[in-house]
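Colleague: Following is a predicted model, sequence given first.
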Amino acid sequence: MSKVHVKLTVNGKAHEALVEPRTLLVHFLREDLNLTGAHVGCETGHCGACTVDIDGMSVKSCTMFAVQADGADILTIEGVAAPDGTLHALQESFREMHGLQCGYCTPGMIVRAHRLLQENPRPTEAEIRAGIAGNLCRCTGYQNIVKAIQHAAATLAGEPFQEAAE
């Protein structure tokens, strides 16, 4: 099978490669670029474990061929933290608010929440739940995931986090 030349930017770094046309983006990221944060979960686009940000949109990378990403700007979980390794407010909030259990969904969840907070810096609980609806947590840790996103939104806005009364 002939290979196709692709150029893309991943986490701010330019990459060029020859890929088979049938190579899924998630496999290209994991196998060719060694960026293993996007997890292969269902391979049907239902779980969201492979979520990355492409040109300002959340995309499930198991539903896209690498050749379709030619020319794109891609953010993976590896690119969310600062270059010096300082965690992004979302990553720190997931840690602090116990927004992860087994951790399998966490990279996709954080990348999706990152886009959500760029689109809506102060989302309500309902908006957060709707915004992450395409990302599944098999451990059912949604309450703490929502709390972590709320905490990150407050942190990014420079406001104190006030947990809602239950």
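Modeller: Yep, that arrived.
Colleague: When you work out contacts or count neighbours from here on, use the C-alpha atoms and nothing else.
Modeller: Noted.
Colleague: Now residue 18. Nearest residue, chain neighbours left out?
Modeller: Distances taken as CA to CA, 6 or more residues apart in numbering place residue 5 nearest to residue 18, at 4.5 Å, with adjacent residues excluded.
Colleague: likewise residue 93?
Modeller: Going by CA to CA, 6+ apart, residue 93 has residue 148 as its nearest residue, at 4.9 Å.
Colleague: May I ask you to confirm that that neighbour is in contact with residue 90?
Modeller: Yes: counting by CA atoms under 8 Å, residue 90 is a contact partner of residue 148 at 7.1 Å.
Colleague: Okay, and residue 155 sits in which element?
Modeller: Using DSSP states H and E, the element containing residue 155 is helix 142-156.
Colleague: can you pull the buried residues of that helix?
Modeller: Neighbour-count burial for helix 142-156, counted by 16 or more other CA atoms under 10 Å, picks out 142, 144-156.
Colleague: Comparison target below:
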Amino acid sequence: MTFARIALVIAALSAAAFWFLRDPAAPPGPTAEQALPDLLTQVYRAYALEDEAAIFDALSQAATGDVVTDLYLQRRAAQVADQAEDGQTQILSVEVYDTEMLADPNHVRAAWRVVGRVTHAAHVHERINLYSADLALARTDDGWRLADFVLTQADRDAAIEFEGGE
């Protein structure tokens, strides 16, 4: 038997063993907890878009049902507030720093940090906002989506200031 055939037989046996030893109840892919950082990042990336239809479409890739509309309306309210303050916000990073699985495996209590740069006419500052929420995630054919979102804390603090223009 040639080396190539031996390697092929070993690969086939390994795949068969993996198939039979896997947990059939476990769905493929990441868990809800593992998917959460990417979903939150998708939400904030959607917020960075300018076209209203593009924002709504991008939010639809991270959320489902009424959560899409709720997130979209929250963004519109933030845009109105930014315009009233003559400011613009740029998201620099989103970091999930604590998660706890709740009784249902698709429910996660999470805390995350959002670092952004706020530009006003006279100055620029970076802001760190801390949030926590109880989240329900739903597995769809296209992956996980936020299905429910109950904000439990929002700490908006201009924590990092620096002088400068633009």
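Modeller: Cool, the structure landed. No experiment lies behind these values; they were computed from the predicted model shown.
Colleague: Once they're superposed, tell me the TM-score.
Modeller: Overlay of the two chains. TM-score (TM-score structural alignment, normalised by the length of the first structure): 0.26; 60 aligned residues with a CA RMSD of 3.9 Å.
Colleague: hey, where'd the strands end up in the second structure?
Modeller: With DSSP state E as the criterion, the second structure has strands at 87-101, 107-120, 124-140, 143-161.
Colleague: Compute the inter-axis angle for the last one and strand 124-140.
Modeller: An angle of 170 degrees separates the directions of strand 143-161 of the second structure and strand 124-140 when computed by axes from the mean of the first three to the mean of the last three CA atoms, to 10 degrees.
Colleague: Now tell me what touches strand 143-161 of the second structure from outside.
Modeller: Strand 143-161 of the second structure is contacted from outside by 32, 35, 39, 61-67, 124-139, using CA atoms under 8 Å, 6 or more residues apart in numbering.
Colleague: filter those to the buried ones?
Modeller: Applying 16+ other CA under 10 Å to those flags 32, 35, 39, 61-64, 67, 124-138 as buried.
Colleague: where does stretch 127-144 of the second structure sit relative to the chain's centre, distance-wise?
Modeller: Distance of stretch 127-144 of the second structure from the chain centroid (CA atoms, centre = their mean, to the nearest Å) equals 6 Å.
Colleague: for stretch 91-104 of the second structure, that is, sorry about that
Modeller: Its chain's C-alpha centre and that of stretch 91-104 of the second structure lie 8 Å apart, by CA atoms, centre = their mean.
Colleague: For that stretch, give me every contacting residue.
Modeller: 33, 37, 40-41, 44-45, 48, 107-117.
Colleague: related to what we said a few turns ago, check the burial of the residue nearest to residue 18 of the first structure by counting its neighbours.
Modeller: Residue 5 of the first structure has 12 neighbours, counted by other CA atoms under 10 Å.
Colleague: Just to check, residue 89 of the first structure is in contact with residue 149?
Modeller: No: contact criterion CA under 8 Å: residue 89 of the first structure and residue 149 do not qualify, at 9.1 Å.
Colleague: From residue 138 of the second structure, how far out is the residue positioned nearest the centre of the second structure?
Modeller: When CA atoms, centre = their mean is applied to the second structure, the residue found nearest the centroid is residue 40 (1.6 Å). Note on residue 40 of the second structure: its distance to residue 138 of the second structure, by CA to CA, to the nearest Å, is 14 Å.
Colleague: next one: residue 66 of the second structure
Modeller: According to CA to CA, residue 66 of the second structure and residue 138 of the second structure sit 13 Å apart.
Colleague: What of residue 68 of the second structure?
Modeller: From residue 68 of the second structure over to residue 138 of the second structure the distance is 13 Å, taken as CA to CA.
Colleague: likewise residue 72 of the second structure?
Modeller: Using CA to CA, we find residue 72 of the second structure at a distance of 19 Å from residue 138 of the second structure.
Colleague: Can you tell me the SS state at residue 74 of the first structure?
Modeller: Classification of residue 74 of the first structure by DSSP: H, G, I helix; E, B strand; the rest coil places it in strand.
Colleague: What distance do you get for it to residue 156 of the first structure?
Modeller: Taking CA to CA, one finds residue 74 of the first structure at 22 Å from residue 156 of the first structure.
Colleague: same check, this time on residue 4 of the first structure
Modeller: Residue 4 of the first structure is 41 Å from residue 156 of the first structure, by CA to CA.
Colleague: Which elements pack onto the regular element (helix or strand) spanning residue 116 of the first structure?
Modeller: According to DSSP H and E, residue 116 of the first structure maps onto helix 106-119. Where contact means 3 or more CA pairs under 8 Å, 6 or more residues apart in numbering; DSSP states H and E, helix 106-119 of the first structure is packed against strand 51-54, strand 57-60, helix 89-96, helix 125-131.
Colleague: Before I go, just wanted to say thanks for your time.
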